[in-house]
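J.: I need the structure of the sequence given here:
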Amino acid sequence: MPSTRPTRVLIIGYVWPEPRSSAAGGHMMQIIESFLQQGWHITFSSPAGIGEHKADLATLGIDEVSIALNNSSFDTFITELAPDIVLFDRFMMEEQFGWRVEKHCPQALRVLETSDLQSLRDARQQQLKARLKLDADTDDFSSLFAPAQRETFEQMAVTDLAQREIAAIYRCDLNLMISEYEIDLLVEHFKVPRALLHWCPLMVDSVPGQFVPFDQRQHFLSIGNFRHAPNWDAVLWMKTAIWPLIRQQLPTAQLHVYGAYTPPKATALHNPAQGFHVLNWAEDALEVMSNARICMAPLRFGAGIKGKIADAMLCGTPNVTTPVGAEGMHGDLPWAGAIEQSASAIAAAAVQLYQSPDAWHQAQQHGTALLAQRYLQSTHGPALVECIEACRAGLQQHRRNNFTGAMLRHHQHKSTQYMSQWIEAKNRTV
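T.: Below is the predicted model:
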């Protein structure tokens, strides 16, 4: 008789998911929902502390288990759980726990939720720092926004972070990629087999048919977790360069800046006289987005795709962003607002959209079309499950085809295992 037990999934989270604080948290909950729709039994574990905006997983029937780094208690836990699928939330969790999973549950499918390529984001941040060091007063960042992928690869490839992250990708059976740009970068330049990568973007349940009208909206809006470095940099750029240009043309305009975990350095930027309002965390991000006229997302570096922009489209709110902000989000379809490369061009586009009902409505329609064609849960949820099931069905051959991954697991897991065991032994003697 075949087993009738439901498929067991263990998720090892870098943090506990906070869908209202970050796009990464929202994406994790979308993946979880896709699994729940299959009737799979999910256990979510993490070595992190509990954040103030953590999702209530228990109400969804998900078991919550706190785990410890460098501690053999995890071995007993995973052996007893015997999961069929283990999903690592970001590559650092694969580094920490991958060797333990392979040792105690060798037949479990190992999946990595990359969230975005952190080594890509870090390389771009270093490029920005170098550009600002060369010319702190520059207005045009087109040289940062349009490098060839080969140039980006060469800057990433020499970094420790990229070597660690790409190694983790090779060691896993399947990697969930949120951006098609990143898939192309991995396949064409890092030579990662395409069979190891699955496009799994942000997902929406449906596309709204009605929005708050243009003439009932007011103000510009920016939103994003302040712990995410690209968001903080974007706020600084708006404060120092972009917003003054907008206020020159719209003297009574207001910008409302929302973000989880607002630090004192951000609060210090609050200046109502300049129309620059730092308003901390939004209790309902979609509500404030729906009542804003323009979403500002002037990201000078970053990776993946942007939750704030997907939310803007979901609320019918045109956005103004950069090539980094729009990367991987629209394919060949028209953009839901404007994509610009300098402070002056961003300000001009924002003012034009703010004042023109025709341009504003056209951008809104583009956003609706984007969501319908690229982001529906009804498309991507089943595709994710189908890909996972196909990998499980042919796992033995799938792993034989990935010799580089097997080689990296053999060497990396040994060194990681011995380091972890040394730390655990050391901790017992303290």
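
J.: Could you use CA atoms for every contact and neighbour count after this?
T.: OK.

J.: Summarise which helices and strands the helix or strand containing residue 410 is packed against.
T.: When elements are assigned from DSSP states H and E, residue 410 belongs to helix 403-429. Counting contacts by 3 or more CA pairs under 8 Å, 6 or more residues apart in numbering; DSSP states H and E, helix 403-429 is packed against helix 91-104, helix 160-171.

J.: mind checking how far the helix or strand just after the shortest one is from the chain centre?
T.: What that stands for is helix 160-171. Moving toward the C-terminus from helix 160-171, the next helix or strand (DSSP H and E) is strand 174-177. How far strand 174-177 lies from its chain's middle: 13 Å, per CA atoms, centre = their mean, to the nearest Å.

J.: Give me the next element, helix or strand, following strand 174-177.
T.: Taking DSSP H and E, what comes next after strand 174-177 is helix 180-188.

J.: Kindly calculate the angle that that following helix makes with helix 160-171.
T.: Interaxial angle, helix 180-188 versus helix 160-171 (axes from the mean of the first three to the mean of the last three CA atoms, to 10 degrees): 80 degrees.

J.: tell me which residues in helix 180-188 are buried?
T.: 180, 181, 182, 183, 185, 186 (16 or more other CA atoms under 10 Å).

J.: another one to check against the first:
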Amino acid sequence: MQNILVIGYVWPEPRSSAAGSRMMELLELFRAQGWHVTFASAAALSEHRADLTALGIAEVQIALNCDSFDQWLAELQPDMVLFDRFFTEEQFAWRVERACPEAMRVLDTCDLHSLREARHHLLKATQQACSNEADKQSVDAVTAGADQLFEVMANSDTAKREVAAIFRSDLSLMISGFEMQLLQQAFSVPATLLHDCALMLIPSASKPAPFAERAHFISIGNFRHAPNWDSVLWLKHALWPLVRQRLPHAQLHVYGAYPPPKATALHNPKQGFHVLGWADDAHQVMGQARICLAPLRFGAGIKGKLADAMACGTPSITTVIGSEGMHGDLPWGGAVVDCAANFVDAAVALYEDENRWLQAQEQGAAILQQRFDRQRLGSELINRLAQLSENLDSHRRDNFIGGMLRHHTLKSTQYMSQWIAAKNQSAN
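T.: Predicted structure coming up:
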């Protein structure tokens, strides 16, 4: 393969989100093979987007529901098209198949959106039974197992769309072993359609700051991502007041891109709760903090903030959902808890105990080295793509369900898109 097209849902912002960092890792990996890479998106140009041209990557703005994309694609003739999330596959895959039928179609799921949505549904269902807002914000993280999650997801339009996109694609890149297992066991997705491609190793700080030179707690995450905003609410209303009772002088610094007014309104220095918004250098502020707090009550995929914490030598306290898919059988670099009381106990103990803190730091470094090795993960992905390219015809023949879904589902998507395009033309 020499010519790669990536169709992005948004322009990559590696300093704003884990999804942006992951996209940059993939783009850099493809460029390292000597491949010509084009990144196209229908999204508006964003303030914090990466400069792809500096990496030798062509940037192209495209339009939704417009035949101009087909004409441009026919001229580009990519060997592989990577779709950034399932809704991008829905919008463009039928056009790719029509203009470039021999091009390999790869879906980067980022995380299972339908899994995140199912957990959010379960959290809200529990909160609805509460009589007041304080009780709602005191509800613990979702702990539903695979069977209960499937019951919710099976009735979800998002799950049906997302799993259909996975079947239609030649390969889907996954970042969580739990999600791969769920897809195979609950949704009967063949292993041949999935590839374990976790976030790759983040460069570690050469010499992390020692325990004595660090202070305060940190929480970080893009405010536009619903699980991050929910974790801030849980911290503000339930967790942080309990921490402050035991550590009266403790400070929590909350960082994240795109903080809305409702987030900045939570800023209260008297409570030690500082909403600081955008961080120019996430690793710098993470490396100055003693503990990273990531109380995620719902979500999916791998959490970039926790990988960043490990890279900076900063132990973290999170939930089972937060650590999911990241550490396997290795001990966590901090603590994984399942309720508010345990979260607070772990945060206080780790903040005050240097020996425990140093052990957690070492455990985080071991997770990065053993499970997020950039060279190994990159080589495995390139080899998998090469094997798939050599056997693409037989691979597609064996994926009958995917072919069937492309025949039926994409026809309806195609006709809807063509109807919108015709409507837009007549309006002009």
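
J.: Report the TM-score for the pair.
T.: Remark: TM-score between the superposed chains equals 0.97 [TM-score structural alignment, normalised by the length of structure 2]; 423 aligned residues with a CA RMSD of 1.1 Å.

J.: rewinding a little: can you check which part of structure 2 the helix holding residue 410 of structure 1 sits on?
T.: The alignment of helix 403-429 of structure 1 onto structure 2 (TM-score structural alignment) spans residues 400-426.

J.: circling back to that earlier point, taking helix 160-171 as reference, get the angle to the helix holding residue 410 of structure 1.
T.: 110 degrees.

J.: Next, the mean deviation of helix 403-429 of structure 1 compared to structure 2.
T.: On superposition with structure 2, the mean distance recorded for helix 403-429 of structure 1 (mean CA distance after the TM-score superposition for structure 1) is 0.5 Å.

J.: when you align them, which residue in structure 1 goes with residue 31 of structure 2?
T.: By TM-score structural alignment, residue 31 of structure 2 lines up with residue 36.

J.: excluding its backbone neighbours, what's nearest that match?
T.: Closest residue to residue 36 of structure 1 apart from its sequence neighbours, by CA to CA, 6 or more residues apart in numbering: residue 42 at 7.8 Å.

J.: Other residues contacting the helix or strand that contains that neighbour?
T.: Element membership for residue 42 of structure 1 (DSSP H and E) is strand 41-46. With contact meaning CA atoms under 8 Å, 6 or more residues apart in numbering, strand 41-46 of structure 1 is reached by 6-16, 35-36, 61-68.

J.: Ok, stretch 230-238 of structure 1 next?
T.: 222, 224, 225, 226, 257, 266, 297, 298, 299, 300, 301, 302.

J.: can you pull the contacts of residue 305 of structure 2?
T.: Contacts for residue 305 of structure 2 were tallied using CA under 8 Å, 6+ apart; they are 18, 220, 221.

J.: rewinding a little: nearest to residue 51 of structure 1 among the contacts of stretch 230-238 of structure 1?
T.: Lowest distance from residue 51 of structure 1 to these (CA to CA) belongs to residue 225, with 12.9 Å.

J.: mind listing the strands in the stretch 251-400 of structure 2 by residue range?
T.: 252-255, 273-277, 291-294, 316-319, 334-337 (DSSP state E, counting those that start in this stretch).

J.: what's the average distance of the third one to structure 1?
T.: By mean CA distance after the TM-score superposition for structure 1, the fitted strand 291-294 of structure 2 averages 0.2 Å away from its aligned residues in structure 1.

J.: So what does residue 389 of structure 1 match up with in structure 2?
T.: So, by TM-score structural alignment, residue 389 of structure 1 is matched to residue 386.

J.: any chance you could map the helices in the stretch 101-250 of structure 2?
T.: Using DSSP state H, counting those that start in this stretch, the helices found in the stretch 101-250 of structure 2 span residues 113-128, 133-136, 146-153, 157-168, 177-186, 226-234, 240-246.

J.: Compute the distance between residue 406 of structure 1 and residue 421 of structure 1, please.
T.: 22 Å (CA to CA, to the nearest Å).
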